[in-house]
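Participant: When you get a sec, could you give me coordinates for this:
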Amino acid sequence: MLISHGTLEHGTLGDWALDPVAIAVTVGVIGLYVVGRRPGHDAPWRLAAVVIGVLVSFVAVVSPLHVAAERSLAWHMVQHVLLIGVTAPLLAVAAPWPALARGLGVRGVGAVSSARRLVGLDVARMRRLRSPLARWLLFVFVFWGWHSARLYSLAVENEWVHTIEHVSFVVAALLVWSAVLGPERAGGNADPAIRVLVAFLLGLQGVLLSALLTFAPSPWYGVYVDRLGADDALADQHIAGVLMWVPLGALITVAGIWAAMTWIGPDDEPARSEPGRVSQGTATESTFPEITRLR
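Facilitator: Below is the predicted model:
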């Protein structure tokens, strides 16, 4: 659904975009997960997390929110909070990749692997992305890059660039959230202390960018000045900074507290049910080696 809203000239029902690609991708992802999950093995909360995460993404890109985001930085920031702070962590916690691979089947997994190699994601690059700090650096690069004046204005004015922006946000956020909340191997086998560090660094860079937006003496983005006027664009930008600061910061804080509790808590229960810890018997449930075995 993230790649759909810029692909078709869609009709509308009010301000809702009736985009058949968005609907097909949403139904397809949920359907693949339902087909591939093992009811006696996969906890029901994982299904709920996948469904909610996918539906939140769907709402973010085809609802009236998307139309409002083209006219307001504040509403655009709400989109970013939903994609980065709701969809990505829910999918990271659920770690649906093995179930999606089973739903795709051997041929589907082969096609995905071929596409991955085609875009240059070879084994060496994938291995480097297992480092939690590398994932954080990638997220910072993506997050700050898209909030630069030139790239941001380009995304607002061009649907295809806007699509790339959203896809890159979710991918980068999914990688870094997996390092904080995901199962051990999906998170790069990160030590609990590293999980806490990544959560802290994630919040720190967010606070810095949101403070710059909130207290800026002039608007950053000329596209909103043209549409709203300088005074309204500045007020809109300040609201956007607060939206980044408070809701997204609160979500990251909760994740950091959870990671810290996991780090300092008792370690005498090998099969605890927290999303970021899995028993030895189920560790492969959320790892890419299982996808390889399907081939």
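Participant: going forward, measure contacts and count neighbours with C-alpha atoms only.
Facilitator: OK.
Participant: Assign a three-state SS to P270, would you?
Facilitator: What DSSP: H, G, I helix; E, B strand; the rest coil gives for P270 is coil.
Participant: From H41, how far out is it?
Facilitator: 17 Å (C-alpha to C-alpha, to the nearest Å).
Participant: Where do the helices of the stretch 151-295 of the chain begin and end?
Facilitator: Ranges of helices in the stretch 151-295 of the chain, per DSSP state H, counting those that start in this stretch, are 159-181, 192-214, 222-228, 230-243, 249-264, 288-294.
Participant: Tell me which of the ones you listed is the most buried.
Facilitator: helix 159-181 (a mean of 23; mean count of other C-alpha atoms under 10 Å).
Participant: and it, what other elements does it pack with?
Facilitator: helix 88-94, helix 132-146, helix 149-157, helix 192-214, helix 249-264 (3 or more C-alpha pairs under 8 Å, 6 or more residues apart in numbering; DSSP states H and E).
Participant: Check which residues of the second one are buried.
Facilitator: By that I understand helix 132-146. Buried positions in helix 132-146, judged by neighbour count with 16 or more other C-alpha atoms under 10 Å: 132-133, 135-140, 142-143, 146.
Participant: nearest to P192, of the residues you listed?
Facilitator: Nearest to P192 among the buried residues of helix 132-146: P132, at 11.1 Å, using C-alpha to C-alpha.
Participant: ok, and the closest non-adjacent residue to the closest one?
Facilitator: Spatial nearest neighbour of P132, chain neighbours left out: A179 (5.3 Å); criterion: C-alpha to C-alpha, 6 or more residues apart in numbering.
Participant: contacting residues for that neighbour?
Facilitator: When contacts are counted by C-alpha atoms under 8 Å, 6 or more residues apart in numbering, A179 touches 132, 135, 186-188, 190, 195, 198.
Participant: mind redoing it with 7 Å?
Facilitator: A179 makes contacts with 132, 187-188, 190, 195, as judged by C-alpha atoms under 7 Å, 6 or more residues apart in numbering.
Participant: Determine which two of the residues you listed are furthest apart.
Facilitator: Within these, G188 and R195 form the most distant pair, 10.2 Å apart (C-alpha to C-alpha).
Participant: now the other sequence, so there's something to compare against:
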Amino acid sequence: MVNLLPLLHGDASGPFWAAWSWNPPVLVLLLSAGLVYGAALRYLGQRGRPLPPAWQPIAFYAGLTSAALALMGPLDLYNDELLTMHMLQHLVLIQVTAPLILLGRPVQLVLRGLPPERLGAALRVALRPQWVRTTLTVLTAPLTVTLLANAALVFWHFPRFYEAALYSTAVHDLEHLSFFVTALLFWWPIIDPVPRHHKLPALWAIAAIFATLVVSMSIGAIITLADRVIYPFYAGVPMPWGMAALTDQQVAGLIMWVGGGFLYMGAILALLARWLRQEERRQATLAEQRARHAL
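Facilitator: Okay, the predicted model is just below:
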């Protein structure tokens, strides 16, 4: 029975870093995103318009590179043998790829790169229906995105649904898509890729990330501390590097519990530092205003 379990994403029998598969839909999507972003940059440069700071394109293309690593590289090819690799794959998509892409401000850049007459016409057509505007408002609301991101995280770690993704390519793709889309929605109001659109105050953004941190670390702790293999699929496949299924599960849980926790804590500290700087500037402005009134 074990020998009949198919590998969903190719052959992982060679060297780890050489384990790549060229998934055509993913490759086309990543290349298209990169070309559109580059074309928008070129358009702005040719017309003498202000270009974004260098760190934004670097962040965007780093995000695309991380997506390629997660969806076509070793993390993908080894995720049928090791829960550890599957966990790393999800961590990259949710906590690395999504925020890096949004830090590149792709929507803002493309909108600036469109000719004004085309931009106005496109926005009028796209946003004219009231239901479209209402749907976008609800979908990008801070509470909505936090609930969606955490619901996806909890749902796909139930053994029944996790195992379904391992046995079905279509379900596996749906799992990745739901993680990535909800991550984009979650980081959207925090990173603010389009100015003045659902920008979360720093303290509320910290609260949203902290709530997600608690959920993520709780799942990681449950997986790490379990005394049996939670996902039977991994108990039935030969594991590389002589790793036992329970050890693999414990390492995967630690990655989610500790590694994912560090990433979320890093985001919280960055937001806290930004909030403190804003408060210092606000207090300095108030003090200056009081000084003027006192004269």
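Participant: TM-score for the pair, please.
Facilitator: The TM-score (TM-score structural alignment, normalised by the length of structure 1) is 0.76; 255 aligned residues with a C-alpha RMSD of 3.1 Å.
Participant: re the thing from before, and the residue nearest to P132 of structure 1, what pairs with it in structure 2?
Facilitator: Counting by TM-score structural alignment, A179 of structure 1 corresponds to P189 in structure 2.
Participant: quick one: that match from Y37 of structure 2, how far?
Facilitator: 21 Å.
Participant: Equivalent analysis for G113 of structure 2, please.
Facilitator: From G113 of structure 2 over to Y37 of structure 2 (counting by C-alpha to C-alpha), the distance is 9 Å.
Participant: residue in structure 1 matching L51 of structure 2?
Facilitator: So L51 of structure 2 corresponds to H41, using TM-score structural alignment.
Participant: what secondary structure does that match sit in?
Facilitator: coil.
Participant: number of nearby residues for it?
Facilitator: H41 of structure 1 has 9 neighbours, counted by other C-alpha atoms under 10 Å.
Participant: repeat for D268 of structure 1
Facilitator: With other C-alpha under 10 Å as criterion, D268 of structure 1 counts 7.
Participant: what does G103 of structure 1 give?
Facilitator: 19.
Participant: What's the local residue count around the residue mapped onto G265 of structure 1 from structure 2?
Facilitator: In structure 2, the residue paired with G265 of structure 1 according to TM-score structural alignment is R277. For R277 of structure 2, the neighbour count with other C-alpha under 10 Å is 12.
Participant: Could you do D11 of structure 2 as well?
Facilitator: 12.
Participant: thinking again about what came up before, of all the helices and strands packed on helix 159-181 of structure 1, which lies closest to L73 of structure 1?
Facilitator: It's helix 149-157; of those, that one is closest to L73 of structure 1 (C-alpha to C-alpha) at 9.6 Å.
Participant: Relative to structure 2, what is the average displacement of that closest one?
Facilitator: By mean C-alpha distance after the TM-score superposition for structure 1, the fitted helix 149-157 of structure 1 averages 0.9 Å away from its aligned residues in structure 2.
Participant: Contacts made by that helix with the rest, please.
Facilitator: With contacts defined as C-alpha under 7 Å, 6+ apart, helix 149-157 of structure 1 is touched by 70, 146, 161-162, 165, 220-221, 223.
Participant: give me the stretch of structure 2 that it matches.
Facilitator: Counting by TM-score structural alignment, helix 149-157 of structure 1 corresponds to 159-167 in structure 2.
Participant: Could you do stretch 56-70 of structure 1 as well?
Facilitator: Counting by TM-score structural alignment, stretch 56-70 of structure 1 pairs with residues 66-80 of structure 2.
Participant: That stretch: how far from the chain's middle?
Facilitator: 15 Å (C-alpha atoms, centre = their mean, to the nearest Å).
Participant: in which helix or strand would I find the residue opposite L91 of structure 2 in structure 1 once aligned?
Facilitator: Matched to structure 1 by TM-score structural alignment, L91 of structure 2 sits across from V81. Element membership for V81 of structure 1 (DSSP states H and E) is helix 73-82.
Participant: Mean distance of that helix to its aligned residues in structure 2, please.
Facilitator: Mean deviation for helix 73-82 of structure 1: 0.8 Å (mean C-alpha distance after the TM-score superposition for structure 1).
Participant: how far does that helix sit from the chain's center?
Facilitator: The mean C-alpha position of helix 73-82 of structure 1 is separated from the chain mean by 13 Å, C-alpha atoms, centre = their mean.
Participant: what would the helices and strands packed on helix 159-181 of structure 1 look like in CSV with distance to M126 of structure 1?
Facilitator: Formatted as CSV, these follow (distance: least, C-alpha to C-alpha, whole Å):
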stretch, distance to M126 of structure 1
helix 88-94, 17
helix 132-146, 11
helix 149-157, 27
helix 192-214, 19
helix 249-264, 24
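Participant: Neighbours of W16 of structure 1, how many?
Facilitator: So W16 of structure 1, with other C-alpha under 10 Å, has 17 neighbours.
Participant: nearest spatial neighbour of it, skipping sequence neighbours?
Facilitator: Closest residue in space to W16 of structure 1, ignoring its immediate chain neighbours: S63 at 4.7 Å, by C-alpha to C-alpha, 6+ apart.
Participant: who touches the one you found in this structure?
Facilitator: For S63 of structure 1, the contacting residues are 15-17, by C-alpha under 7 Å, 6+ apart.
Participant: Alright, I will stop here.
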